[in-house]
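Q: Make a model of this:
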Amino acid sequence: MSHPQEPTAAEAQTAIADEFAFFGDWTERYQYLIDLGRQLPAFPEQDKTEEHRVHGCQSMVWLIPSGDASRLHFAAASDSAIVSGLIALVLRVYSDRPAQEIVDTQPDFVQQIGLTKHLSPTRSNGLAAMLARIKAHASGVLAA
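A: As a prediction, the model looks like this:
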């Protein structure tokens, strides 16, 4: 059941871009990312398994999808503070959305807030791997 007050993926991306625009420099933006990561819901230790691991990330990242085509939910965690912050942003845009919206949504926020320029290549790869995994899951659900 979707509620009209819930922002769409596109609105979530705009909100993220607006929030990051408040910060003058990347030191503050990294700190904000770390703070966002600290607010992620607790991720059960027993779910930190190889099966749930996202490969392509230098740090450890685990991702668990649930739900169906009408609303897919993603739980995720990382052992890295900055990557946890990236996860928080990704989940804000992609979690609890219809599979079709997930597939159709390009991660524009990554470019908009300048992450492409300010993340190390390994973190960028990790972010790309996470996004690919989420989209692949949504596509699989749609195809099923």
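
Q: From here on, just use CA atoms for contacts and neighbour counts.
A: Will do.

Q: Remind me what the lengthiest helix in the chain packs against, helices and strands.
A: Counting residues, the longest helix found in the chain (DSSP state H) is helix 121-143. Here helix 121-143 touches strand 61-68, helix 81-94, helix 99-104, going by 3 or more CA pairs under 8 Å, 6 or more residues apart in numbering; DSSP states H and E.

Q: Apply 7 Å and report the result again.
A: In terms of contacts (3 or more CA pairs under 7 Å, 6 or more residues apart in numbering; DSSP states H and E), helix 121-143 is packed against helix 99-104.

Q: Let's see this one next, to set against the first:
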Amino acid sequence: MTIQQIQNQLVEDFSFFDDWTQRYEYLIELGKSLPLIDPQYKTPERLIKGCQSQVWLYAESKEGKLYFTADSDAIITKGIVALLVKVFSGHTPTDILTADIHFIDQIGLKEHLSPTRANGLVSMLHQMRAYAQAEQAKN
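A: Reported below is the predicted structural model:
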């Protein structure tokens, strides 16, 4: 699936829930299914700056595509990073860098986050794109 198709699927998934309590529960479930980062990568260098919670993000390149793993010490934040991993993992750096990330606004996520969590979301997105830029620069 393309990044666009994954985003559309997430918008559809979130549309099944009537309120944000149910959406938060879904986010928490997504966080539980997150491919966990190997403990050796839970280092200060991989902590995302700008997040109130601790969020570690690791990117690995395989056959021209980036695969992300992550973890967080907060359940909602873990769900947020799981959403981004779901969207970006398994795609080329070019696809990641040129993707129009619309699902965040369409599901209403940003407006239902505290300012610090919203900043964290932006920081996670920025870091994933930074990994993609670094990988693209190698090739």
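
Q: picking up where we left off before, which bit of the second structure covers the longest helix of the first structure?
A: Counting by TM-score structural alignment, helix 121-143 of the first structure pairs with residues 115-137 of the second structure.

Q: Just give me the residue right at the centre of the second structure.
A: The centroid of the second structure falls nearest to residue 84 when counting by CA atoms, centre = their mean (2.0 Å).

Q: hmm, who's touching the match of helix 121-143 of the first structure?
A: Outside stretch 115-137 of the second structure, the residues that touch it by CA atoms under 7 Å, 6 or more residues apart in numbering are 48-52, 59, 93, 96-97, 110.

Q: Pick out the most distant pair among those residues.
A: Maximum pairwise distance among the contacts of stretch 115-137 of the second structure (CA to CA): 27.1 Å, between 52 and 93.

Q: These two: which is more packed in?
A: Neighbours per residue, other CA atoms under 10 Å: of residue 52 of the second structure and residue 93, the larger number sits with residue 93, 25 against 15.

Q: give me every residue that touches the more buried one.
A: Applying CA under 7 Å, 6+ apart to residue 93 of the second structure gives the contacts 65-66, 132-133, 135-136.

Q: Could you rank those by neighbour count and give me the top one?
A: For these, neighbours were counted using other CA under 10 Å, and residue 132 has the most, 23 neighbours in all.

Q: ok, it to residue 93 of the second structure distance?
A: The span separating residue 132 of the second structure from residue 93 of the second structure equals 4 Å under the rule CA to CA, to the nearest Å.

Q: about what we covered before: I'd like the contacts of residue 93 of the second structure as a markdown table, with distance to residue 24 of the second structure appended.
A: Output for these, formatted as a markdown table (distance: CA to CA, whole Å):
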| residue | distance to residue 24 of the second structure |
| --- | --- |
| 65 | 30 |
| 66 | 27 |
| 132 | 28 |
| 133 | 31 |
| 135 | 33 |
| 136 | 34 |
